[in-house]
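Peer 1: Okay, predicted coordinates and the sequence, questions at the end:
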Amino acid sequence: MEKIMKSDSNNVDFVFGRHAGLDFLRTQDASLINKIFLQNGVQASIADQVYQLAKKKKIIVQSVPKSKLDKLVDQQNHQGLVLAITPFEYTDLNDLLKSIEEKADPFLLMLDSIEDPHNLGSILRTADATGVDGIIIPQRRASGLTSVVAKTSTGAIDYVPVVRVNNLVQTVDTLKDKGYWFFGTAMSGDNYTNWDARGKCVLVIGNEGKGISPLLLKQMDQTLTIPMTGHVQSLNAGVATGILLYQMFNSRQAVKNGQIKQ
């Protein structure tokens, strides 16, 4: 146990929360999970699921007091379940592009320095729901894949590939050479409801406070804005991304009476 605690910054990360933890147990290879920490007296139905999955994958389950779990996840809401896992892995950009090269209308999401892990987790969740093929984030000055992101995504982190790159502007050039069109958020942009997101597209979402950086903004083929009539003229990054992703989704699908027609 002490070995895991001391090596957390380099060799171990945590997935916590009942939904995220159980989903990780069901879907991920046992080699990725070092140990399962279960709170003493946790709800019987949750404990039964954990022990069944752990037995199937031959993973150690350790019963611990709530205070131990609180310490492991820095007082986050763990709901009595914490998994010690190997660090989250990122997808290589070339591998991602190769995996979707046969698609007629691949859709990628680029996040310019999203700093709040809760926003990143929320965005991952919506990206999974709307069929985003992958997310691109910068290596510096941005949230990476963490246990907080995993919990907030409620399992979506296991399904949406995330690429981390050194330079977003250079990545834009690479993708434009492959035929992708870029759409970014800006206060002076076109009304998002008119956005036709069919084809090879990348939606760029800016930093929570500063928006898209000037050099990156110059690379956009079109900018989009979400009209607002209230006193506060800005939206949470996760909320804004959700609105735009569903505009993308609707422009690619025929939706009538609640039924999606391909």
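Peer 2: Noted; the coordinates are in hand. What you are looking at is a predicted structure, and each value in this text was computed from that prediction instead of being measured. Numbers count the residues shown, from 1 in each chain.
Peer 1: From here on, just use CA atoms for contacts and neighbour counts.
Peer 2: Will do.
Peer 1: Would you mind confirming that Thr154 is in contact with Ala20?
Peer 2: Yes: counting by CA atoms under 8 Å, Thr154 does reach Ala20; the two are 4.8 Å apart.
Peer 1: The structure to be compared is supplied as follows:
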Amino acid sequence: MAGNSQRRGRRVTPKKGATAGSGGKNRDGLAGRGRTLPADERPWHKGYSGTEKLPQRTAWKQEKERRAAAEEGRAPKIGMPGTKDTTWGKGTKGMKPIKRGAGGGGATGRRSGPKVSPGRKSNPAKGTPELLVGRNPVVEALRAHVPATALYVALGLDIDDRVNELVRTASDRGIPLLEVSRNELDRMTGGVLHQGVGLQVPPYSYEPFEDMLAASAESAAPLLVALDGVTDPRNLGAVIRSAAAFGAQGVFMTERRAAGMTATAWRTSAGAAARLPVSQVTNLTRAIKTCQRAGFVVVGLDADGETDVYHLEAAVGPVVVVVGSEGRGLSRLVGETCDLRVSIPMASTVESLNASVAAAVALAEITRRRAAG
């Protein structure tokens, strides 16, 4: 028996001796962290000048955040110079996209995108970035100055004039160029034909409906356009383009069961969405009634309307033009809420017009009547 004590809890092992040293292996852990950096040398500080080389740990953290953002299909949240709010729409004109790196250059290398099963179309959730694909659409979007946050290019891509133009334009605008494999780009686009290129755009920033209505009521010739269930983003973009061309002060539509301001709608609008406020409302009928209380005459476009557009006497006053969906036209409640239902005379061989074309015809006639008298 160790020891000469019979009490409980007695020590049965010898006392601990001196601890052996590490032999110098832990010398780095005992070293100091060095001097405290001033504000203009801290990459995470607003006073950072952007000329110094990033510390190794800071650069690693920023690279980790970029990879995570690419995996989730969102803009990186990096506390570094050049990082700004990337929502686009009213109040963001002239805003520069996010710059990668302390010097503002474009980052290269492989990045991961959102994982989507091949053959399934990606349907991004509300408030998440969207990927516009195809060489012609991407080139046209860049020409229209869509506020993009990243340009994805597949490795081994065949270079042509369009690819040269989109890469050059993205570089001139400071848009990061990210090279990914074709399989990765397939996953990001959900199997959609992308032709080796994809442009990531941030979510659109909608104008509050009340602000748009108040601004329109104060103008010399109040004119608004409402969309009742238009689901094609190309029709939405075309309507916005026509509304801007004929002097409307805004376009509004429902949040659900209708097209939103996607990259496709922006491209179709030919940049008009940057100049014209666009709003979303929860209930279109309620919004129309609000316009009526503000003194607007609500005109619904209907093939069976009792008045044709060429005899619309109300065109000279405050007007809201309501455009129905591509298939069924105006919904029952919206049609009953309108003050007038207006038709567009056509030849008997044509059954109906496209929603965006009908809107353009009606807006052009309203503008002509206002100019005439």
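Peer 2: Thanks, I have it. Small disclaimer: the values here were computed from a predicted structure and weren't measured.
Peer 1: Work out which residue lies at the spatial centre of the second structure.
Peer 2: Pro203 (2.4 Å; CA atoms, centre = their mean).
Peer 1: What's that residue aligned with over in the first structure?
Peer 2: Under the alignment (TM-score structural alignment), Pro203 of the second structure pairs with Pro87 in the first structure.
Peer 1: ok now do its match, which residues does it touch?
Peer 2: Each residue near Pro87 of the first structure by CA atoms under 8 Å, 6 or more residues apart in numbering is listed here: Asn10, Asn11, Val12, Asp13.
Peer 1: Quick one: buried ones out of those?
Peer 2: Val12, Asp13 (16 or more other CA atoms under 10 Å).
Peer 1: Could you export the contacts of Pro87 of the first structure as JSON lines, including distance to Asp177 of the first structure?
Peer 2: Shown next, in JSON lines, are the contacts of Pro87 of the first structure (distance: CA to CA, whole Å):
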{"residue": "Asn10", "distance to Asp177 of the first structure": "36"}
{"residue": "Asn11", "distance to Asp177 of the first structure": "37"}
{"residue": "Val12", "distance to Asp177 of the first structure": "38"}
{"residue": "Asp13", "distance to Asp177 of the first structure": "36"}
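Peer 1: ok, the contacts of Pro87 of the first structure in the second structure: which stay?
Peer 2: Counting by both residues aligned by TM-score structural alignment, their matches' CA atoms under 8 Å, the contacts of Pro87 of the first structure that remain in contact in the second structure are Asn10, Asn11, Val12, Asp13.
Peer 1: now the strands for the first structure?
Peer 2: Under the criterion DSSP state E, strands of the first structure are mapped to 13-16, 33-39, 61-64, 81-85, 107-111, 134-138, 162-165, 181-191, 201-205, 222-225, 254-256, 259-261.
Peer 1: Let me have the ones you listed in a markdown table, extended by distance to Asn119 of the first structure.
Peer 2: Below are those laid out as a markdown table (distance: least, CA to CA, whole Å):
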| stretch | distance to Asn119 of the first structure |
| --- | --- |
| strand 13-16 | 17 |
| strand 33-39 | 25 |
| strand 61-64 | 30 |
| strand 81-85 | 21 |
| strand 107-111 | 11 |
| strand 134-138 | 13 |
| strand 162-165 | 15 |
| strand 181-191 | 16 |
| strand 201-205 | 11 |
| strand 222-225 | 19 |
| strand 254-256 | 28 |
| strand 259-261 | 28 |
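Peer 1: between those strands, which one is nearest to Thr91 of the first structure?
Peer 2: Closest to Thr91 of the first structure of the strands of the first structure is strand 162-165 (CA to CA; 4.9 Å).
Peer 1: residues in the second structure matched by that closest one, start to end?
Peer 2: Counting by TM-score structural alignment, strand 162-165 of the first structure corresponds to residues 278-281.
Peer 1: ok, the closest residue to Gly196 of the second structure other than its chain neighbours - contacts?
Peer 2: The shortest distance from Gly196 of the second structure to any non-neighbouring residue, by CA to CA, 6 or more residues apart in numbering, is to Ala154 (4.9 Å). Counting by CA under 8 Å, 6+ apart, Ala154 of the second structure makes contact with Glu179, Val180, Ser181, Arg182, Leu185, Gly196, Val197.
Peer 1: Now do the contacts for the fifth one.
Peer 2: Think Leu185 of the second structure. With CA under 8 Å, 6+ apart, Leu185 of the second structure has these contacts: Gly113, Tyr152, Ala154, His194, Gly196, Gly198.
Peer 1: I'd assumed Arg182 was in contact with the fifth one.
Peer 2: Yes: the criterion here is CA under 8 Å, and Gly196 of the second structure meets it with Arg182 at 6.9 Å.
Peer 1: of those two, who's got more company?
Peer 2: Neighbour count, other CA atoms under 10 Å: between Gly196 of the second structure and Arg182, Gly196 has more, with 22 against 18.
Peer 1: Next one: that one from Arg162 of the second structure, what distance?
Peer 2: Counting by CA to CA, to the nearest Å, the gap from Gly196 of the second structure to Arg162 of the second structure is 12 Å.
Peer 1: Find residues that contact each of those two.
Peer 2: Common neighbours of Gly196 of the second structure and Arg162 (CA under 8 Å, 6+ apart) are Arg135.
Peer 1: if we can go back for a sec, nearest to Leu227 of the second structure among the contacts of Ala154 of the second structure?
Peer 2: Out of those, the member with the shortest distance to Leu227 of the second structure (by CA to CA) is Val197, at 31.8 Å.
Peer 1: Skipping adjacent residues, who's closest to the closest one in space?
Peer 2: Val153 (4.7 Å).
Peer 1: wait, what's in contact with Phe182 of the first structure?
Peer 2: Residues near Phe182 of the first structure by CA under 8 Å, 6+ apart: Cys201, Val202, Leu203, Val204, Gln219, Met220, Asp221, Gln222.
Peer 1: counterpart of the fourth one in the second structure?
Peer 2: For Val204 of the first structure, the aligned position in the second structure is Val322, judged by TM-score structural alignment.
Peer 1: what about that match, how many neighbours?
Peer 2: Neighbours of Val322 of the second structure (other CA under 10 Å): 28.
Peer 1: Ok, Ile137 of the first structure next?
Peer 2: 23.
Peer 1: Now do it against Ser113 of the first structure, distance only.
Peer 2: For Ile137 of the first structure, the distance to Ser113 of the first structure - CA to CA - is 7 Å.
Peer 1: do the same with Leu53 of the first structure
Peer 2: In terms of CA to CA, Leu53 of the first structure sits 37 Å off from Ser113 of the first structure.
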